[in-house]
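> Below are the sequence and a predicted model for it; my questions follow.
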Amino acid sequence: MSHESPSRNGAFRPITPRRAVDEITAQIRERISSGEFRPGDRLPSQRDLAEQFQVSRNTVREAIASLEDIGLVTVTRGATGGAFVSLGTSSGIVTSLSDLFSIGVITPQNLREARAIVGKAAAELAAERATDLDIALLQDIVDRASAYAAKGDIAQRSEANFRFHIELARISGNPILEYLTDAVIHINRKIAARYEAPPNDIVIPFRRRLMTLIKQKRSAEAGMEMVNFLDSLANYYQTAPLLTDAARETHNSYREADKEET
């Protein structure tokens, strides 16, 4: 990360106590949007910000936490720590869309449509842009999923499949698709955790067909393969049996283990 950026246009403007956190957040966001603070730059210390804004450090701390929540800054601890302009994160989008889904503003049908649109675009671009290294990474995930399936470890197979979609979006080279995929997969994980996972004959053949299309750079066909798969998946979940509490706990424990591996 780079050194702390100077305040090129002078100190931040003092503010009144009312709505202080919102005003601090707005001013810092303005500096980030203008390019004065760029990705990787360290913001002034909490002490310096408190002096410039003429507020308490607690107020500054709350504003920084708000910026961290929406993914604009990353806070690290220790002697070399501080608040840094984010290099890119989907956390704000994930949180916002998850909350909207939880309260019913986003419906399952909305989610299904969005996942099909985003998944199709990601598959098409990945087929166009995947490097040999990208293909090797995707193939490794597919092989792991197949190995888990052969052992009857459906929870780990499912988590590997989610990882496949996330990596596919990254390979697309479009950060918007990547962030939206992260958000949609986050919600889908929660939904999938309630049900028995789809059988191998829905999931494994799709992965193999899609890998062939990506290797051959058949972009349009890769996109349609993704759409057809997601349709099959959505149809499965319409009648899928619910998991028992014990099975759900096992599924979630595998999820956490897989996160640690990756």
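Sure, I can see it. Numbering: from 1, shown residues only.

> C-alpha from now on. contacts and neighbour counts both.
Will do.

> What segments of the stretch 151-262 of the chain are helices?
With helices called from DSSP state H, counting those that start in this stretch, the stretch 151-262 of the chain shows them at 154-171, 175-192, 200-215, 219-239, 245-261.

> now do the stretch 1-150 of the chain
20-33, 46-53, 57-69, 91-102, 108-129, 132-150.

> could you say what helices and strands the longest one packs with?
Applying 3 or more CA pairs under 8 Å, 6 or more residues apart in numbering; DSSP states H and E, one finds that helix 108-129 makes contact with helix 154-171, helix 175-192, helix 200-215, helix 219-239.

> try this one next to it:
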Amino acid sequence: MNQPFEPIVRRKLSDEVFDRLENMITSGELEPGDEMPSERVLMERFGVGRPAIREAMQSLAKMGLVSISHGERAKVLKLTARSIFQQVDPTAKIMLAQSMDTLEDLKSARIFFERGIVRETAQKITETDIAELRQIIERQRESLGDADAFIAADMEFHVRIARISGNPILVAVSEAMLAWLKEYHTHMLIWTGKEKYTLVEHEEILDCLSVKDADRAEAAMLRHLERSRTLYKKE
């Protein structure tokens, strides 16, 4: 039986250029910090016009592979977990704005995620870490009445717990989730006194971490996040 012919799809020149430039980066021909070849050099190397080069470079920049500054050659960037999440940040915020269910899903994901992080942290925390977390709680206490400063300290507390784990991916995920949720926390114009519960709960979490009790630390984190999830809502 005759097989149907598959149509030949012509790719855009900029897509071909993108693939080659990406390979130059991923193969190690170009390393983080290196300048990309000039547009003229790339035009001669690939036999294409300036528009194809510029479009490909913009695609690389959107992926976080290069930085483009006016009047300067593009530079290769080092990909990190944080930079990857920064690339999806605008899209994630649009997704959250479009659906109430997505916000609830994010809050549930955060609870699942932070329960695991606090268990890992309980095994690795040091006296220095404990002292730094206490300082964050004190800064948060001093910020009562200043919503922006209080929430900033709140986020710092949770990110610091993630950082103690020693896993940069966990830190990046924590920072991203908290940044996305912050959009729905700072819009609460009337404080209800619940911020004082936050301080007590943070102290309970830290007390459990101080004695390296992973089970109690997880339980304290779960109580804290289940109670505080109502603070994140769409107006």
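Arrived safely, thanks for sending. Note that this is a predicted model, so its numbers are computed, not measured.

> for the helices of the stretch 1-150 of structure 1, which one ends up most surrounded?
Comparing those by mean neighbour count (mean count of other CA atoms under 10 Å), helix 108-129 comes out on top with a mean of 20.

> and His202 of structure 2, how many neighbours does it have?
21 (other CA atoms under 10 Å).

> Just to check, it is in contact with Glu138?
No. His202 of structure 2 is beyond contact range of Glu138, at 10.6 Å (criterion: CA atoms under 8 Å).

> Alignment lookup: Pro37 of structure 2 to structure 1.
Per TM-score structural alignment, the equivalent position to Pro37 of structure 2 in structure 1 is Ser45.

> Its match - nearest residue in space that isn't next to it in sequence?
Leaving aside its chain neighbours, Ser45 of structure 1 sits nearest to Gly82 (6.9 Å; criterion: CA to CA, 6 or more residues apart in numbering).

> List the residues that contact the one you found.
If you count contacts by CA atoms under 8 Å, 6 or more residues apart in numbering, Gly82 of structure 1 has them with 42-43, 45, 75-76.

> Repeat that for Ser83 of structure 2.
Gly64.

> Now do it against Arg73 of structure 2, distance only.
Separation of Ser83 of structure 2 from Arg73 of structure 2 (CA to CA, to the nearest Å) stands at 20 Å.

> give the contact list for the spatially most central residue of structure 2.
Centroid-nearest residue in structure 2: Ala176, 3.1 Å away (criterion: CA atoms, centre = their mean). Each residue near Ala176 of structure 2 by CA under 8 Å, 6+ apart is listed here: 85-86, 89.

> Quick one: map it onto structure 1.
Under the alignment (TM-score structural alignment), Ala176 of structure 2 pairs with Ala183 of structure 1.

> Repeat that for Arg141 of structure 2.
Counting by TM-score structural alignment, Arg141 of structure 2 corresponds to Ser146 in structure 1.

> shouldn't that match be in contact with Ile204?
Yes. With contact defined as CA under 8 Å, Ser146 of structure 1 counts as touching Ile204 (6.6 Å).

> Could you verify my assumption that Gln87 of structure 2 touches Leu65?
No. With contact defined as CA under 8 Å, Gln87 of structure 2 does not count as touching Leu65 (10.4 Å).

> What is the aligned counterpart of Ala219 of structure 2 in structure 1?
By TM-score structural alignment, Ala219 of structure 2 lines up with Met224.

> Now do its match: how many residues are near it, please.
Look at Met224 of structure 1: counted by other CA under 10 Å, it has 18 neighbours.
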